[in-house]
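Asker: no FASTA, just this:
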């Protein structure tokens, strides 16, 4: 996941595959795609009054109780986690994640001017929004970045101790959803649980050692 030497070798069956690190264009394009996926996922969830896991879910949850936009809350909640990322994941990872989070904040403020979701069924929002967010997180992680917040912690735990990021995210999301019961209607929390499962399943299935060759 992280940028390393100029080239590395990965065993694939009985063959040795030489793998080159991502180029600058690869990183820029991959991170941009990840940002767009996350924003689309959050907008779908917001249109149905749902939340999801991670910092996106916390931002949505708080936005339902305060007169602050999801984008601003997303950035504010992320700030202490960026310090953690700088200390334990390195400056490169933190800078990429910070740029990604700023871009997400701006797009969440600008996108409603170009995309208005009139109606979306909670099941569609849960599955679509959760999957979009999960794909976005995965794309960012593949290019050495994160969406901030709890994602930085889960990626660090996987990098440091080999603990699957998806499983850790499920545990964190369960706590977020329990808190949501005091703010959001129980049926919407149920649909939100589906979105959190969809999001974490993407990370759990695809972000693990041996699944992907590349830096």
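Answerer: Now that the structure is in, tell me what you want to look at. Because the structure is predicted, anything quoted here is derived from the model rather than measured.
Asker: contacts and neighbour counts: CA atoms only from here.
Answerer: OK.
Asker: Just the buried residues of the strand or helix carrying residue 125, please?
Answerer: Per DSSP states H and E: residue 125 is located in helix 122-142. Residues of helix 122-142 classed as buried: 122-123, 125-142 (neighbour count, 16 or more other C-alpha atoms under 10 Å).
Asker: Next SSE downstream of it?
Answerer: In N-to-C order, the element after helix 122-142 by DSSP H and E is helix 150-161.
Asker: List the contacts of the following helix or strand past that following helix.
Answerer: Following helix 150-161 in sequence order, the next helix or strand is helix 165-180 (DSSP H and E). The contact list for helix 165-180 (C-alpha atoms under 8 Å, 6 or more residues apart in numbering) reads 52-54, 57-58, 61, 150-151, 154-155, 157-158, 189, 192-193, 196-197, 200-205, 207.
Asker: For the next helix-or-strand element following helix 165-180, name the packing helices and strands.
Answerer: Following helix 165-180 in sequence order, the next helix or strand is helix 186-206 (DSSP H and E). Under the contact definition 3 or more C-alpha pairs under 8 Å, 6 or more residues apart in numbering; DSSP states H and E, helix 186-206 sits against helix 122-142, helix 165-180.
Asker: this is the comparison structure:
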């Protein structure tokens, strides 16, 4: 992928002054190709779904619709992928309304892929018994990287992702910080089903996930579309 940079033209000098160069023009944004978008969404959904698998294997929770789906999966005898897909359905309409069909369809595809991959990981890796600290921190780190990739390919995993992106675009609030507040609130609600120590660990994990987004997904920093 290449970008073209315009060479600044010299500003004519007035009498007695030396000529100066005009300010450099920022590099123009380069759109992702269709193949790059497909590979990016596949990579992002794989990383996010693997992170959610680690979280579920460690008995932890997280924020957003993924956190809601994890909480429901602990008390309802349904596969996580089915619950995750169902929880996100209401947010699809919000994506269409506020972000347009392109973003909504990409988000719908990402949600469907995570729902499918959520069933593939247990089949490939079996039942895991992992250290909770490793599962929570590693799972949230993977989920955060996956979401970052999806955001940069005009997609998301629905739910709070959409709300956070909208608030960043409309009000300039960083998506990572907005989602951090919402996610920690969901984690605290999980006190009804999850031991307090695991809730505290899960809150730390949710903070880590959103720090990944806040530090790497900032307006004007990434120009690819």
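Answerer: Structure's in. What do you need? Being a predicted model, the structure only gives us computed values, none of them experimental.
Asker: coming back round to it: using a markdown table, lay out the helices and strands packed on helix 186-206 of the first structure together with distance to residue 39 of the first structure.
Answerer: Below are these laid out as a markdown table (distance: least, C-alpha to C-alpha, whole Å):
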| stretch | distance to residue 39 of the first structure |
| --- | --- |
| helix 122-142 | 8 |
| helix 165-180 | 19 |
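Asker: Tell me which of these lies nearest to residue 99 of the first structure.
Answerer: helix 122-142 (11.2 Å; C-alpha to C-alpha).
Asker: so what does that closest one touch, helix or strand wise?
Answerer: Under the contact criterion of 3+ C-alpha pairs under 8 Å, 6+ apart, helix 122-142 of the first structure touches helix 24-47, helix 186-206.
Asker: any idea what residue 173 of the first structure aligns with in the second structure?
Answerer: In the second structure, the residue paired with residue 173 of the first structure according to TM-score structural alignment is residue 183.
Asker: Let's verify residue 208 of the first structure: helix, strand, or coil?
Answerer: Classification of residue 208 of the first structure using DSSP: H, G, I helix; E, B strand; the rest coil returns coil.
Asker: ok, the residue nearest in space to the middle of the first structure - contacts?
Answerer: The residue lying closest to the centre of the first structure (C-alpha atoms, centre = their mean) is residue 137, at 3.3 Å. By C-alpha under 8 Å, 6+ apart, the contact set of residue 137 of the first structure is 34, 38, 146-147, 203.
Asker: between those, which is nearest residue 185 of the first structure?
Answerer: Among these, and counting by C-alpha to C-alpha, the member closest to residue 185 of the first structure is residue 38, at 23.9 Å.
Asker: Nearest residue to that closest one in space, please, no chain neighbours.
Answerer: Leaving aside its chain neighbours, residue 38 of the first structure sits nearest to residue 133 (4.4 Å; criterion: C-alpha to C-alpha, 6 or more residues apart in numbering).
Asker: So residue 16 of the first structure: helix, strand or coil?
Answerer: strand.
Asker: And it, what's its match in the second structure?
Answerer: Under the alignment (TM-score structural alignment), residue 16 of the first structure pairs with residue 26 in the second structure.
Asker: Kindly report the same for residue 144 of the first structure.
Answerer: With TM-score structural alignment as the criterion, residue 144 of the first structure matches residue 154.
Asker: What separation is there between that match and residue 183 of the second structure?
Answerer: Residue 154 of the second structure is 21 Å from residue 183 of the second structure, where distance means C-alpha to C-alpha, to the nearest Å.
Asker: what's the answer for residue 169 of the second structure, then?
Answerer: Residue 169 of the second structure is 19 Å from residue 183 of the second structure, by C-alpha to C-alpha.
Asker: the inter-axis angle of the helix or strand that contains residue 106 of the second structure versus helix 160-171?
Answerer: Taking DSSP H and E as the criterion, residue 106 of the second structure maps to helix 80-125. For helix 80-125 of the second structure against helix 160-171, the angle by axes from the mean of the first three to the mean of the last three C-alpha atoms, to 10 degrees is 120 degrees.
Asker: Kindly name the residues of the first structure that line up with helix 80-125 of the second structure.
Answerer: Against the first structure, helix 80-125 of the second structure falls on residues 70-115 (TM-score structural alignment).
Asker: To which residue of the first structure is residue 217 of the second structure aligned?
Answerer: By TM-score structural alignment, residue 217 of the second structure lines up with residue 207.
Asker: If I follow the layout properly, its match ends up in contact with residue 140?
Answerer: No: assessed by C-alpha atoms under 8 Å, residue 207 of the first structure is found out of contact with residue 140, at 11.0 Å.
Asker: Quick check: the gap between the residue nearest to residue 208 of the first structure when sequence neighbours are not counted and residue 206 of the first structure.
Answerer: Spatial nearest neighbour of residue 208 of the first structure, excluding adjacent residues (C-alpha to C-alpha, 6+ apart): residue 164 at 6.8 Å. Going from residue 164 of the first structure to residue 206 of the first structure by C-alpha to C-alpha gives 10 Å.
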